[in-house]
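Visitor: Provided below are the primary sequence and the corresponding predicted coordinates.
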Amino acid sequence: MPATTPTTPPATLALPSGVPHLLRAVERYFARLGSQFAAAVTYFSVLAVIPVMLFLFSLAGVVLTVARPDLLEPVAAAVADAIGSADPAARQQILDLISSALGNWRATSVVTIISAAYAGAGWMGNLKNAVRAQWRPEFDLQDNPGGNIVVATLKGYAVNLVQLLALVLAMLVTFSLASVSTSLTGTVLEALGLADVGWLRPVLRLLPVVFSIGAGFVLFLYLYTVLPETKERRSVVRRGALVGAVGLAVLQYLSTFLIGRFSGNPAFAIFGSVIALMLFFNLFARLILFMAAWIATADHPAAPVREGEAAEEVVRFPMVGAEDPAPPPAKPVAAVRGRGSGWLLGTATGAGLGAAVTWWLVRRR
């Protein structure tokens, strides 16, 4: 029998460990309808803004008519000045309307509280379902609470409302720190008498950014601890929360820059605030869901492989022994475009459309 020469396997390109993980996260995000869930969260976010604004208006009425009635006239005058009415009669009518609306908080408080609580709890429930769709091992696995459906529904709304209040508190802290980092640096330096010290200005600009990322880290850590049904490794959750916090900080400063850049544009002044709000909600929802997919695929495949499928793969490709016939030659097949190319194509198309809209708004100024 002639001696056989051992063959060496062909050299393969070794990828960094994070690249396969990223590809698994991208595959799960699109396979679990991440963009569609983000669009749904955006819709419910905009829908919940009106009841929340009515609730805040009622709360302002409580503060300005009960706690601090001395501030009612200055606030009404500031609103009338912002509207810009030159007619004294029209200005007085605006002042009377504001005072009457704020003083009628008792009649509207109950309705606004109920509507805001219902809309907010529903929004939190939709966000929870979207995160769990990316997190659970199998996409079609649904939780069944069992028991009385009415009691389970009311309990779910109560839990969602408590979780929403904690989330709103974390978001207020995050956005407050971002606002401080962009607008109050000069004021702090002048108040401390250190405006002439050059090296303190970049330090004061950097510290609020660090605090904002820290608050965002707490926000994402809270989301990925409370919303999912199952728990993942804490180290992976912390890394995902940190990456999400950095992405949220970039999104915040980008939104602030764009709003300040186009605030003087007449076309942007009409629809810009609504468009900017919807864009922020959509990108924020996409960030939350993608990082949930990234955390969930750290130790698991993008799509679970069942035992029957694994056995079928073993039978389909048996081991070739010394006495077995050689396998048939491979036939060329047409390549199939994968999700990665479609994802890159969609990203490039979105970036091009965004650049075109930005160029058009600059030309309109």
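Guide: Received it, and whenever you're ready, just let me know what you need.

Visitor: CA atoms for contacts and neighbours, from now on please.
Guide: OK.

Visitor: following the strand or helix carrying A78, which helix or strand comes up?
Guide: According to DSSP states H and E, A78 maps onto helix 72-83. Counting by DSSP H and E, the next helix or strand C-terminal to helix 72-83 is helix 88-103.

Visitor: in that following helix, what's buried?
Guide: The neighbour-count check on helix 88-103 (16 or more other C-alpha atoms under 10 Å) flags R91, I94, L95, I98, S99, L102, G103 as buried.

Visitor: let's have those in JSON lines, adding distance to Q134.
Guide: JSON lines is the format used below for the buried residues of helix 88-103 (distance: C-alpha to C-alpha, whole Å):
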{"residue": "R91", "distance to Q134": "53"}
{"residue": "I94", "distance to Q134": "49"}
{"residue": "L95", "distance to Q134": "50"}
{"residue": "I98", "distance to Q134": "46"}
{"residue": "S99", "distance to Q134": "48"}
{"residue": "L102", "distance to Q134": "44"}
{"residue": "G103", "distance to Q134": "46"}
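
Visitor: this is the other structure I want to compare:
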Amino acid sequence: MPVIASLRRGAGALMDAVKAVIAALRARWAWFDHLGRAYERYQDRGGDRLAAAMTSYGFLSFFPLLALAYALLGYLVGLSEKARDYLIKAIEELLPGLSGPLEVQRIAESRATIGVFGLVALVFTGLGWVRVLRESLRGVWGYEPAPEGNWFVLKLRDVAVLIFLGTTLVVSVAVSSVASAATQSVLDVFGLADVAGARTMLRLLSLLVAVAFNTLIFLVLFSRLSGTRAPWLRILRGALFGAIGFEALKQVGTLLVAHTTRNPVYASFAVLVGLMVWINIVSRFVLFAAAWTATRRVVLKADDQPDDPADEARPAKHGPAKHRPVENRSVENRPRREHRAEARRTA
């Protein structure tokens, strides 16, 4: 039909114009080109599919982890009422908009039974989540999903990663919560309660503390689970990118989750759906941050991913080829200098 054909031509022309603008921006700004390469890596490695697997295991791991945290802090409530308030605030920061319907007090009162359940269930579901996270990060980097090594040693390593992540998150939230709660007291002690901008500076300091802990988490994830050969100093900028993005994501996540939980279609399942949406958003961002880190030039060089297509025919320097990252060498993903070299050869 003429109308449909006209619409298709218009849509095609619009897409060509958008691609031309994006290509011009990538040629002009290196940081924008890096974002483009990261997006291409994320799509080529099936980032959405990997994030879906992480969401499934993360959703199953969340409730045992939450139950164990409540059980541990349920005992602390008897010693300090502020512990419960800090816990609620921590959940609100990690799960924006979802802490209200979770009935914190009732879970804390059942700390003995829930603690046993949480510990046993966390061992199974938590290790499964770490395994999927490791396979996803290795997939983004281009390595085989399962690393070589003793099965028992790998499980011990996964347990160590799980303990590290849990401890770092708890310490991060605790420090951030204490810093936020102590803002007024600090201002009063130093006589800065009426000074303009003093409260904002303290809040920024609290935010910087959270970013520092998040950077440490991303640094460990990217350097220890991805299989990369790049030293941690070359991974640091990617970890900082992930940490800052995660803090920004938490602010936006409040609106996204609130919109999901208010949807009448989900009814009584709104909290569960909101939780899955949030975990999926975080999982996608973690993998995109991994793609952004993996496509940095210094990381590509450390991982022995050749810039020259002729290098692909050479023997691997660090072992069998199956353990080297396999980079997508399509035309649109080649570095710009490859295009220039090809143009000189055909001229």
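Guide: Received it, and whenever you're ready, just let me know what you need. Source: prediction; values computed, not measured.

Visitor: TM-score, when you put one on top of the other?
Guide: TM-score of the superposed chains, computed with TM-score structural alignment, normalised by the length of the second structure, equals 0.62; 271 aligned residues with a C-alpha RMSD of 4.5 Å.

Visitor: so what does the helix holding A78 of the first structure touch, helix or strand wise?
Guide: helix 88-103 (3 or more C-alpha pairs under 8 Å, 6 or more residues apart in numbering; DSSP states H and E).

Visitor: and the angle from the helix it packs on to helix 72-83?
Guide: Angle of helix 88-103 of the first structure versus helix 72-83, following axes from the mean of the first three to the mean of the last three C-alpha atoms, to 10 degrees, is 130 degrees.

Visitor: show the subsequent helix or strand relative to helix 88-103 of the first structure.
Guide: That would be, after helix 88-103 of the first structure and using DSSP H and E, helix 105-135.

Visitor: not counting residues beside it along the chain, what's closest to L167 of the first structure?
Guide: L219 (7.1 Å; C-alpha to C-alpha, 6 or more residues apart in numbering).

Visitor: so what's the equivalent of that neighbour over in the second structure up against?
Guide: In the second structure, L219 of the first structure lines up with I217, judged by TM-score structural alignment. I217 of the second structure makes contacts with L165, T168, A239, as judged by C-alpha atoms under 8 Å, 6 or more residues apart in numbering.

Visitor: give the contact list for the second one.
Guide: Listed by C-alpha under 8 Å, 6+ apart, the contact partners of T168 of the second structure are F213, I217.

Visitor: aligned to it, what sits in the first structure?
Guide: So T168 of the second structure corresponds to A170, using TM-score structural alignment.

Visitor: so which strand or helix has its match?
Guide: helix 149-183.

Visitor: and that helix, how far out from the chain's middle?
Guide: 13 Å (C-alpha atoms, centre = their mean, to the nearest Å).

Visitor: gap between R68 of the first structure and M53 of the first structure?
Guide: Per C-alpha to C-alpha, to the nearest Å, R68 of the first structure is found 20 Å from M53 of the first structure.

Visitor: should've said A76 of the first structure
Guide: 17 Å.

Visitor: same thing with L287 of the first structure?
Guide: For L287 of the first structure relative to M53 of the first structure (C-alpha to C-alpha), the value is 25 Å.

Visitor: now do R24 of the first structure
Guide: With distances taken as C-alpha to C-alpha, R24 of the first structure is found 40 Å from M53 of the first structure.

Visitor: neighbour-wise, which of these two wins?
Guide: More neighbours surround R24 than the other of R24 of the first structure and M53, with 20 against 13 (other C-alpha atoms under 10 Å).

Visitor: the more buried one matches what in the second structure?
Guide: So, by TM-score structural alignment, R24 of the first structure is matched to R37.

Visitor: isn't its match up against A294?
Guide: No: at 9.7 Å, R37 of the second structure does not count as touching A294 under the criterion of C-alpha atoms under 8 Å.

Visitor: now name the helix or strand holding the closest residue to L221 of the first structure other than its chain neighbours.
Guide: Leaving aside its chain neighbours, L221 of the first structure sits nearest to A241 (5.3 Å; criterion: C-alpha to C-alpha, 6+ apart). Using DSSP H and E, A241 of the first structure sits within helix 234-262.

Visitor: before I go, just wanted to say thanks for your time.
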